[in-house]
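> Need coordinates for the below:
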Amino acid sequence: MSQTKIPLIGVVGCGYWGSNHARTLSGLGALAAVGDRHADRAATLAATHQVPVLSLEEMIADPAIDGIVLALPPHHHADAAIEALEGGKHVLVEKPIALSVSDARRVVDAAARAGVVAMTGHVLRFHPAFERLMELIGAGELGAVRYIHSHRVGLGKFHAENDALWDIAPHDLSLILAITGERPDQVHGEGSAMLNRLSDFAHLHLQFPGGIRGHVFTSRLNPYRERRLTVIGSKAMAVFDDMAPWAEKLALYRHKLWEDEAGWQSEMVDPDYVGIEDGMPLTRECRHFLDCIATGAAPRTPVSEGLAVIEILSQGTVRHD
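Modelled structure (predicted):
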């Protein structure tokens, strides 16, 4: 494939997130078709972006379509992804890529056999604030990372198949895996089901082989929204707050800590707000998918990362009768 050619992508799933993908890919000149089992929903989105409505099978059979984005109910992701991969199409499958470790492994195995781009939709990995945070960590600005904790809470989005852990935690687990560069060797989960059998609150406690510890808190029964990732290092602390104004989304705290005869002491300082470039994470993610297809580069968020997240979720899942 010529590197100057924009790959053409079909989007399967025309709900909220699939519509966002379609709009973004259309803006990049890469949208080829949309599809959804709800014909009226697909027709409306197709008319908006002036592309045809095609089924997954029709997209796979169309040689002009290079890749497929899957934004389906999660229990359909694995089978649809495998079908597209076995059809030779590049795939971006939204999180979670499956609802079981065995199905996620099937997706990873199918991608390896197909030899195409197979990417998980961990969109926050492409947020400019997180990219800048990774640069700071790589440059040693935080020193050695010791502890990571995330809070992602809000009200609503009650799914029939997914609890708060499976629906919300993948975002932060993908960020934590990127920061640590390793998988946890200990996972402990706690959940509370208030409305039905599915947890509306969930905690994950993580310990990594290198000594880093992590904590993830998710809730869909919270009176306020919070989207915050905090990284504690030996030299400084950083906070990625996605609810903050753009200029304040990434804060670096160089609090002073020292030990004297009276014990440990501290002195708080005002945060330094780190400048980040403008850009929508989904646009950057879709452009990355297109670039990987065009160049053959490995994706930043391969389906193997989606598998790693599901393995952690499975270890931390709390069952309710």
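
> CA only for contacts and neighbour counts going forward, please
Noted.

> Now do the helices in the stretch 201-321 of the chain.
Read by DSSP state H, counting those that start in this stretch, the stretch 201-321 of the chain holds these helices, from start to end of the chain: 281-295, 303-316.

> could you dump these to JSON lines with mean neighbour count and distance to residue 110?
Formatted as JSON lines, the helices of the stretch 201-321 of the chain follow (neighbours: other Cα atoms under 10 Å; distance: least, Cα to Cα, whole Å):
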{"stretch": "helix 281-295", "mean neighbour count": "20", "distance to residue 110": "17"}
{"stretch": "helix 303-316", "mean neighbour count": "22", "distance to residue 110": "10"}
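
> can you redo the ones you listed as TSV with distance to residue 168?
Shown next, in TSV, are the helices of the stretch 201-321 of the chain (distance: least, Cα to Cα, whole Å):
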stretch	distance to residue 168
helix 281-295	17
helix 303-316	11
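
> quick one more, to check against the first:
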Amino acid sequence: MSKPRIAVVGCGQWGQNHVRTLSELGALAAISDHDEARARAMSERYGVPALGLEEVAGSREIDAAVLALPSRLHGPTGRTMLKAGKDVLIEKPIALDPADAAHTAEVARESGRLLMVGHVLRFHPVFERLCEVVSRGGIGDIRHMVSTRLGLGRFLGMDAIWDLAPHDLSLVLKIAGGAPERIETSARSVLSDEIDVADIRMDFAGGLSAEVHVSRISPFRDRRFTVVGTQGMITFDDLAPEGQKLALYAHRVWREGAGFAFHNADPEYLETVPGLPLDRELRHFIECIETRREPETGAAEAVETVRILSAASPYPSSRAGE
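The predicted model follows:
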């Protein structure tokens, strides 16, 4: 069976990565971009037609679309593609408010098409291994999660919560297996006119909690995700050298008399399989199109992520998505 024929709509910096990867996978059918010169160059480079949005939606030669557009355009464009019978992968976030996100999810359901959100870190082989360890009880019962995303820059007309936190919220939601019951946020503008730093705290059913720290004014980079359990802790450090990205700590804390005692263990670095997250994400999208299975990062997660983002920062920016 031939691979699904997929168009990429939006060929900016991240969209070009989708174009290149889909071409390597033999699934690229067309590209679309508002910049005509860029569209022509991409068309010539990859040997696929450059089409307008209406042409993509109306083409019988295209089965699905990947949207990498300014966030304010994701909902309207995604709904157009879904109504035209295309399966759709939309880059995060799929909308700038929960109602718009829910509308897109409803159109996907009514049209019988697949809707997937581009939470690429969910397909990182190190995170997938972390999930395996956690799900089999490798650190006992899960109690807490901490996700940190710090760095300098990306002042792109969208505050740090909406720009950076979707990555981390996706990881948290996967481990939690459900939506948070309570969300609290501390956020501040420091060097710009928008939110530069934020802490998002979430409480889930059963006593599970999580915290997400994001900053775009940090002098150093930090990309770590930690899960704390009753029998240990495990950390995915995306900036660590190969072979040290996933560390298992057999730390334990227990009640002793009127107080508590603890055991401190050296890290055990776990082996992980190689693989590029975007390649794995797009392979998953192709498999879902072929089998009609629900994507790992489907409509429900897309809507819930936007709900949390909106609760944390109701107004992402007056210039968001420009």
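
> who wins for proximity to residue 30 of structure 1 among the helices of the stretch 201-321 of structure 1?
Across these, residue 30 of structure 1 has its closest neighbour in helix 281-295 (8.3 Å, Cα to Cα).

> To what extent does that closest one diverge from structure 2 after superposition?
Superposed on structure 2, helix 281-295 of structure 1 shows a mean distance to its aligned partners of 0.5 Å (mean Cα distance after the TM-score superposition for structure 1).

> How about residues contacting that helix?
With contact meaning Cα atoms under 8 Å, 6 or more residues apart in numbering, helix 281-295 of structure 1 is reached by 1-7, 21, 24-25, 28, 66, 90, 92, 116-117, 119, 121, 123-128, 297-299.

> follow-up on the earlier one: of the helices of the stretch 201-321 of structure 1, give the one that comes closest to residue 180 of structure 1.
Residue 180 of structure 1 lies closest, by Cα to Cα, to one member of the helices of the stretch 201-321 of structure 1: helix 303-316, at 13.0 Å.

> Of the helices of the stretch 201-321 of structure 1, which is nearest residue 222 of structure 1?
Closest to residue 222 of structure 1 of the helices of the stretch 201-321 of structure 1, according to Cα to Cα: helix 303-316, at 20.9 Å.

> Can you say which of the helices of the stretch 201-321 of structure 1 is nearest to residue 109 of structure 1?
That would be, of the helices of the stretch 201-321 of structure 1 and by Cα to Cα, helix 303-316, which comes in at 9.2 Å.

> Off-centre distance for that closest one?
Centroid displacement of helix 303-316 of structure 1 relative to its chain, using Cα atoms, centre = their mean, to the nearest Å, is 12 Å.

> corresponding residues in structure 2 for that helix?
Mapped onto structure 2 using TM-score structural alignment, helix 303-316 of structure 1 covers residues 299-312.

> what sits up against the matching stretch?
Applying Cα under 8 Å, 6+ apart, the external contacts of stretch 299-312 of structure 2 come out as 92-98, 101-102, 105, 115-117, 161-162, 165-166, 169-170, 173, 179, 183-185, 200, 316.

> Next, the mean deviation of it compared to structure 1.
Stretch 299-312 of structure 2 differs from its equivalent in structure 1 by a mean of 1.0 Å after superposition (mean Cα distance after the TM-score superposition for structure 1).

> buried sites along stretch 206-223 of structure 2?
By neighbour count on 16 or more other Cα atoms under 10 Å, the buried set for stretch 206-223 of structure 2 is 208, 209, 210, 211, 212, 213, 214, 215, 216, 217, 222, 223.
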